[in-house]
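Visitor: here's a sequence, model it:
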Amino acid sequence: MHIVQAIVFLVVFVAAVYLFARKARQIRRNILLGRDVDLTDHPGQRWRNLLLLALGQKKMFRKPLVAVLHFFVYAGFIIINLEILEIVLDGLLAKHRLFSPILGGLYPWLISAFEVLAVLVIIGCAVFLIRRNVLHIRRFRGHDLDGWPRSDANYILITEIVLMTLFLTMNTADQVLQIRHYGHYAATGPFLVSGHLMPIFNPLSSWLLVLIERGAWWLHILGVLAFLNYLPYSKHLHILLSFPNSYYGDLNPKGKMENMPAVQHEVQLMMDPSLAANAPAGDGPPPKFGAKDIFDLTWKNLLDAYSCTECGRCTAACPANITGKKLSPRKIMMDTRDRAEAVGKIIDQHGGFQDDGKSLLRDYISEEELRACTTCNACVQECPVSINPLHIITQLRRHLVMEESSAPAEWNAMFSNIENNMAPWKFSPDDRDAWVNG
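Guide: Next comes the predicted model:
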């Protein structure tokens, strides 16, 4: 019977890992559809950002209570995976609590620590469910979360509560069976949390306890494998991608904008025509200005989109959004990810990209959203995992202005003044100091 269970488990496990790996390859391909950019400089600073932002969740602790609860959920998810390792090996090798004889007296202490974490995860998830669905925190009420995104967050929180409850149920039934010296349930020592839950299960018969223990074991691991394959379709993909995204984050000062050398050269010539005599001959037309679709963005922009937690801290800090403008930096990232997924599906269907008549600009992100941005960098500052919505906004806006000559009248007037007067104001350079007269 144990061999049959091991074979069934092996088939399920291999299928789950295969499906996850296939989707992970698709996401990697979608991210690499973006332009190449070298982000390997200053590795020491990048590793520091990874440790502080992704692992240490430094920015989360600006709000200590929420940060502590999130850390419970995060630590529980990461650390309890050590228990998942034992469950997987038990399933593949037809064993029961494989690590118990190996770790000896340390084993019950380790499982007890996992159980405490499981309780903290349950508490944290319950509080987050209340914040989202009862207290209606403002940043969770945005219309950009309507539909699937709002449900997604609730599904994940409920799933984590169920998985942790199954873990505690499995351990409690196991403990009672150990006390009764039933079958292969060898004594491991007491567990901290499940030991206090044993009175609930004591009245039950041994065969029913075995059914509960095995049922909780199977549901727990099947739930974990299902969660693994749900992850790539969910905002909770940030659990994995926050680490590379923090490592490859922009190290430049937040106020520094990305200039195009070809455009910068033309401006320098306009400011000082004498430079034209020494200017090298052009090698061809200037590069494409800005971005219209995901192919024009960098792979880091697309990694940002897939790493977005949809927490809304960027949108909550955005002055344009606060004053009622249409712009939501969170929506910018969600739209970019949706467009990357749509392009990926076309590639899967046709073996390569075929123009679908759509683009990120206008079909997903409107001109009104882009023009509302003040480039204040508040969204970049607030993101816990180094996402930069502003870089996408400025590239799309650059395309509008420089490729399509599409800009509000006020902007066009300013551009004209800069071109003719070398300043935003409508005054000749010769008359610029006339105000001092008299």
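Visitor: going by C-alpha atoms from here, please, whenever you check contacts or count neighbours.
Guide: Will do.
Visitor: immediately after the longest helix along the chain, which helix or strand?
Guide: Taking DSSP state H as the criterion, the chain has its longest helix at helix 148-179. Per DSSP states H and E, helix 148-179 leads on to helix 194-201 as the next helix or strand towards the C-terminus.
Visitor: re earlier: angle of the longest helix of the chain against helix 194-201?
Guide: Helix 148-179 runs at 80 degrees relative to helix 194-201, counting by axes from the mean of the first three to the mean of the last three CA atoms, to 10 degrees.
Visitor: this one as well, want them side by side:
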Amino acid sequence: MSYLDNIFFAIVLIIGFGFFAKNVKKLIRNIKLGQKVDRKDNSKQRFQNMVRIALGQSKMVKRPVAGILHILVYVGFVVINIELLEILIDGLFGTHRVLSAVGSIYNYLIGSFEILAFLVIVAVVIFFIRRNIIHLKRFNSIDLKGWAKKDANIILLIETVLMVVFLTMNAADLHLQTLGYSHFTAVGAFPVSQFIAPIFNGWSPESVYMVERACWWIHILGILAFMNYLYYSKHLHILLAFPNTYFADLNPKGELNNLESVTNEVKLMMDPNADPYAAPAEGADAVPAKFGASDVMDLNWFQLLSAYTCTECGRCTSSCPANITGKKLSPRKIMMATRDRLEEVSAVLDANNGQFVDDGRSLLNDHISPEELWACTTCNACVEECPVSISPLSIIMDMRRYLVMEQSAAPTELNNMMTNIENNGAPWQYNQQDRANWVNEA
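Guide: Prediction:
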């Protein structure tokens, strides 16, 4: 590469990583719109969960076919991108396969990269068939129409192109090595691209060199483009699965949080010696401005992080008993709707110098209907199935809390039950004096 090529490469890197840093900054800003929640306890267990679930993919293999294929793609991309270090050095300093200086271990590196690249292509092709030919139900539900479906296929296309270009680049490089062309010295082992290299037989060395350079540039530009596409894609979980599994709720599934302000109020009502007109004790939480959540700013920051982390795999929805029985609820759609609304809010912030101006929309009603919320059985199947520790249920419960405590908009059956509890001390409609009658029937 000439000095001009090196300079151009440096400029491309600065633009690519600069745009990525801008998106990361916006992502952090959007997540911080959420309410505070303490997730700093038990750091040892949190780290173990992150290693086991995010790095070890332990929940993915509960569905073996998809799990094994996903691990191949995951490991392939992580390991192959070690080669990115060599590309960066070569691009900046005009060297060629600079890491070959490590000696014979370089053969094993390149060989493993190629085998993994081939396996990634195989896995991606199978993923494409599952989504677009076999039409698995969880990939063809109504909440994956439009952009969500296109996004998944775009990602599969990008992954395929990157791997094919990588192997073609190596094949051209190998061919030039055998010719002793220019600076192409014989280094590396090419167990896959050696079967591609023969297609260049009969080509002029200059033409093969042009193919090698074109593939080299497409590969690095494709990686930069993919990196910056992540913000707009469900594949943001590549980065966010690690913090999401680390900061996930450690409480037992099914344990719901109580509002401290409401708990304190109940305790005050039950204390015969308490002064109902006394000022709150120092340090006590004030009554919140809103009970529950009607918009994304009412949710906590971890719930917003989870919205960006969602892989849209549909395991939650395919295991949801409400969805299976034909109800409108889809836990996947809950997370996708939360992210969509968060992006709407983000656009408002961008247009108003970081200040939020009421846009007349909210998460409740505009993105998620009460019908969806009340269809949930709170069984935690969605939480159990999620491969990256997301809890759609926590969002559902916070929005239900808003409907009940702020709008008194609970279903009639629930209102009747709460009225009975208030008047009779039990969910059923009978006089308190008759509560013990069952004893006489025993």
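Visitor: now the TM-score, please.
Guide: Superposed pair, TM-score by TM-score structural alignment, normalised by the length of the first structure: 0.96. Supporting alignment: 434 aligned residues with a CA RMSD of 1.5 Å.
Visitor: mean shift of the longest helix of the first structure relative to the second structure?
Guide: If you overlay the two and look at helix 148-179 of the first structure, the average distance to its match in the second structure is 0.5 Å (mean CA distance after the TM-score superposition for the first structure).
Visitor: what residues in the second structure pair up with that helix?
Guide: Under TM-score structural alignment, the match for helix 148-179 of the first structure in the second structure covers residues 147-178.
Visitor: give the other helices and strands that the longest helix of the first structure contacts.
Guide: Helices and strands touching helix 148-179 of the first structure, by 3 or more CA pairs under 8 Å, 6 or more residues apart in numbering; DSSP states H and E, are helix 106-133, helix 194-201, helix 206-230.
Visitor: mind listing what's buried along that helix?
Guide: Buried residues in helix 148-179 of the first structure, counted by 16 or more other CA atoms under 10 Å: 150, 152-154, 156-157, 159-161, 163-178.
Visitor: now that helix, how far from the centre of its chain.
Guide: 23 Å (CA atoms, centre = their mean, to the nearest Å).
Visitor: residue contacts, the most centrally placed residue in the second structure?
Guide: For the second structure, the residue nearest the mean C-alpha position is Thr309 (2.1 Å; CA atoms, centre = their mean). Thr309 of the second structure makes contact with 234, 236-237, 240-241, 244, 388, 390 under the criterion CA atoms under 8 Å, 6 or more residues apart in numbering.
Visitor: distance between the ends of stretch 195-215 of the first structure?
Guide: Start and end residues of stretch 195-215 of the first structure are separated by 19 Å (CA to CA, to the nearest Å).
Visitor: who touches that stretch?
Guide: Applying CA under 8 Å, 6+ apart, the contact partners of stretch 195-215 of the first structure are 169-177, 182.
Visitor: same deal with stretch 269-278 of the first structure?
Guide: Identification of contacts with stretch 269-278 of the first structure by CA under 8 Å, 6+ apart yields 268, 419, 422.
Visitor: which one (most neighbours) among those?
Guide: For those, the largest number of neighbours (other CA atoms under 10 Å) sits with Met422, at 17 neighbours.
Visitor: over which residues of the first structure does stretch 338-347 of the second structure lie when aligned?
Guide: Mapped onto the first structure using TM-score structural alignment, stretch 338-347 of the second structure spans residues 336-345.
Visitor: how many other residues sit next to Val404 of the second structure?
Guide: For Val404 of the second structure, using other CA under 10 Å, the count is 16.
Visitor: quick one: map it onto the first structure.
Guide: In the first structure, Val404 of the second structure lines up with Val401, judged by TM-score structural alignment.
Visitor: can you tell me how far that match is from Arg371 of the first structure?
Guide: The gap separating Val401 of the first structure from Arg371 of the first structure is 11 Å, by CA to CA.
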